[in-house]
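In: Provided below are the primary sequence and the corresponding predicted coordinates.
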Amino acid sequence: MKKWWFVWVAMALASLGMAQQNLVKVNLQLKWFPQAQFAGYFVAKERGFFKEEGLDVTLLPVGDQSPIQVVQSGAADFGTTWIADLLTAREKGIPVVLIAQMFQRSGFTLVALKSTGIKDLCKDMKGKSVGVWPSGNEYPVVALFRKCGLTSSLDAKVSNPDVTAVSYPFDPALVFPNRVQLVSAMTYNEVDQIVGLGYDESKIDIFKLADEGINLLEDNIFTTERVLNTPNFKNSGLSGREVAARLIRASIKGWDWAVKNQAETVEKYVLPFCGNTCKGSGTRSDAKSHQTWQMAEIAKLYNAGATTKGWAGFLVPADYQASVKLLKEQGILTKDPPRQTVDYGPWEQATGKKAADYK
């Protein structure tokens, strides 16, 4: 009996070893440096949710590059990006496909010192300088300018713009408040950095673009038509669609866990990943405090909209159409994106739900 028991254990261990060897290698290109913005993916990796799906996922930090360029080149299989960036890339002929929408509300804001007297963006921005980000991250602000009927220096055809846009590389301390009166800031990152520069919340006004009708969602998961249509992804025996579905399923599991266990997520899974980027420039306290702030704000963006109805990762068609309509109205898009721009198939396979059933 003991002999057979040892044989069974040996076979089980051998099977486990083969399973480990047969994990499908996947590169997921993150939109920014490691931080709590990507907590769900860190959790999915470290708690084995990706592995349970047969995936060996490498999380690639991108810095200030465009994840779309990296995924298009084939250096990564999947990526995370903002919907405006994805839609404008698609109009340029880049065959990217949105397959899941993790954040259900935009975290994009403009921040001003109360002393500037800016109370209404559309009425008070004229004649002001506004800090904007490059590489496709400026689209929400461009949409706001145009929605307010204001010209900006981002348009080379305008000789005397209403608003001067100052492009800066993501550190508000470089331009705010000495060079610009308004500065781009995500609720989960730069807002805390600005407070850390000595401007606490009693001294600043935070204008959430979602409240201004510019709810261009951030942090979706995307890939390319090439990956989705691959019948044998990296000789794994799985189609690209099956790999996409597994990635989505594990990512949702990771995000659900991260949002429900924020303190442990920051301590165990965010801080070890983010290294030198944990603290951020100008933050008011240590790295742990900044990432705790970030995790709490990120949780608000994830745990909203469709997620609250049990449809995490789902791109609500009405939200998508509203984004397309807004970008077309502002001339950022010139036509409707092709039907293939959003593919609900992998999400449906991952969750067992049907997009048509959403209410």
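Out: Right, received. Where do you want to start?

In: Could you use CA atoms for every contact and neighbour count after this?
Out: Noted.

In: could you pull out the helices for the stretch 251-359 of the chain?
Out: Secondary structure of the stretch 251-359 of the chain by DSSP state H, counting those that start in this stretch: the helices cover 262-264, 271-274, 287-302, 317-329, 345-351.

In: Among those helices, which comes closest to Thr223?
Out: With distances scored as C-alpha to C-alpha, the stretch of those nearest to Thr223 is helix 345-351 (11.1 Å).

In: so when I look at Ile94, I'm seeing a strand, right?
Out: No. Looking at Ile94 with DSSP: H, G, I helix; E, B strand; the rest coil, it is coil, so not inside a strand.

In: what about versus this one:
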Amino acid sequence: MKKWFAVLCTLFLLTACGANDNNDSSNNQKDELKKVTFVLDWTPNTNHTGLYVAREKGFFAEEGLDVDIIMPGDAGADQLVASGKANFGISYQEGITQARVQGVPLVSVAAVIQHNTSGFASPADKNITAPKDFEGKTYGGWGSPVEQSVINSLMKLEGADVEKVSIVNIGDSDFFTAVQRDVDFTWIYYGWTGVEAELRGEEINMIYPTDYTEKLDYYTPVIATNEKMIADDPETVQAFVKAAAKGYEFAIENPSDAADILLKAAPDLDEELVKASQEWLSPRYQDDAAQWGEQKLSVWENYAEWMYDNKLLDQPLEAEKAFTNDFLPTKENK
């Protein structure tokens, strides 16, 4: 009996040691991953799904990265990325264009969505179906000069007068509340707010700037880093973009599963909205591009030219320096 007891004790100790060794190995492996910070532009939503997929499915870890996804706070994503306080972040072609003209070294390394899916939304009963209908109406925005310029340029195409539009700043106000209380129309991403309107059974009219000029078909949003990161640590940039691409490719092929991953990371989100939004947005991540994330020089040039012509830039943009496709995965390194 004593002999068997000794054997059992030995087996228990060996098993325990093995378990400790495995735990130590797992912890050491995590410690060996390079810590990277990614800052969102807003609260988690389906623009960000591929990033959460890449983290949950281990795509970042496979590339040697431990990615912390954080909220922007008061500073904003562009400022945190430009200053190096975050390695990567969600940005917009508009923001990067303005930043670079001002000497801020932000660089877009991937387009999250291939075409501009934003536009001016209004309740159907307000009868705003074309830019000329903006006359006599109140627009609620976030206080950017770009908003008035876009409204003005669209109205000019129809011979309408932007001076007849009242423009007010509604900040972060909810679209549905604002259009019932304060304003007639505002600017939304259809993939989120438009889909929510569908679910709520509220009929809205959409006016997409891209229907009127290709110069307003720009990349929104994008994934950005800064020039110093690219110069000093291109391996990490390559690893991050490769893993993010796998995350978005998974979301393209598996919208329902990808939505579940986003909901796991952000359980306060409305499940029905996330699921519906993901179904709508997933095919639009890559759309007609050769691969997810790809950006074209012509898109950067067109929008910068439009901004310059509308006096939103002090000088022309060196568009070729504002973005790069160099870190997108190729067939060889996928």
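Out: That came through, no problem. Keep in mind that what you see is a predicted model, and the values were worked out from it rather than measured.

In: any chance of the helices of the stretch 251-359 of structure 1 in CSV, plus mean neighbour count and distance to Pro337 of structure 1?
Out: Output for those, formatted as CSV (neighbours: other C-alpha atoms under 10 Å; distance: least, C-alpha to C-alpha, whole Å):
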stretch, mean neighbour count, distance to Pro337 of structure 1
helix 262-264, 16, 37
helix 271-274, 18, 35
helix 287-302, 21, 25
helix 317-329, 16, 8
helix 345-351, 20, 18
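
In: Quick one: closest of these to Gln72 of structure 1.
Out: Nearest of the helices of the stretch 251-359 of structure 1 (C-alpha to C-alpha): helix 345-351, 19.0 Å.

In: need the next SSE after the longest helix along structure 2, C-terminal direction.
Out: Identified as the longest helix of structure 2 according to DSSP state H is helix 2-32. Moving toward the C-terminus from helix 2-32 of structure 2, the next helix or strand (DSSP states H and E) is strand 34-39.

In: Just tell me the aligned range of that next one in structure 1.
Out: Mapped onto structure 1 using TM-score structural alignment, strand 34-39 of structure 2 spans residues 24-29.

In: gap between the matching stretch and the chain center?
Out: Stretch 24-29 of structure 1 sits 17 Å away from the centroid of its parent chain (C-alpha atoms, centre = their mean, to the nearest Å).

In: Please apply the same query to stretch 2-12 of structure 1.
Out: 47 Å.

In: Can you list the buried residues in it?
Out: Residues of stretch 2-12 of structure 1 classed as buried by neighbour count (16 or more other C-alpha atoms under 10 Å): none.

In: now do stretch 182-199 of structure 1
Out: So stretch 182-199 of structure 1, judged by 16+ other C-alpha under 10 Å, has buried residues 182-197, 199.

In: what's the average per-residue distance for the match of strand 34-39 of structure 2 once overlaid on structure 2?
Out: By mean C-alpha distance after the TM-score superposition for structure 1, the fitted stretch 24-29 of structure 1 averages 0.6 Å away from its aligned residues in structure 2.

In: Need the counterpart of Tyr190 of structure 2 in structure 1.
Out: By TM-score structural alignment, Tyr190 of structure 2 lines up with Thr187.

In: Could you report the separation of that match from Leu301 of structure 1?
Out: 9 Å (C-alpha to C-alpha, to the nearest Å).

In: which residues are common contacts for these two?
Out: Residues touching both Thr187 of structure 1 and Leu301 (C-alpha atoms under 8 Å, 6 or more residues apart in numbering): Gly107.

In: now the alignment partner in structure 1 of Glu279 of structure 2: how far from Asp336 of structure 1?
Out: Counting by TM-score structural alignment, Glu279 of structure 2 corresponds to Ala296 in structure 1. Going from Ala296 of structure 1 to Asp336 of structure 1 by C-alpha to C-alpha gives 35 Å.

In: Alright, calling it a day.
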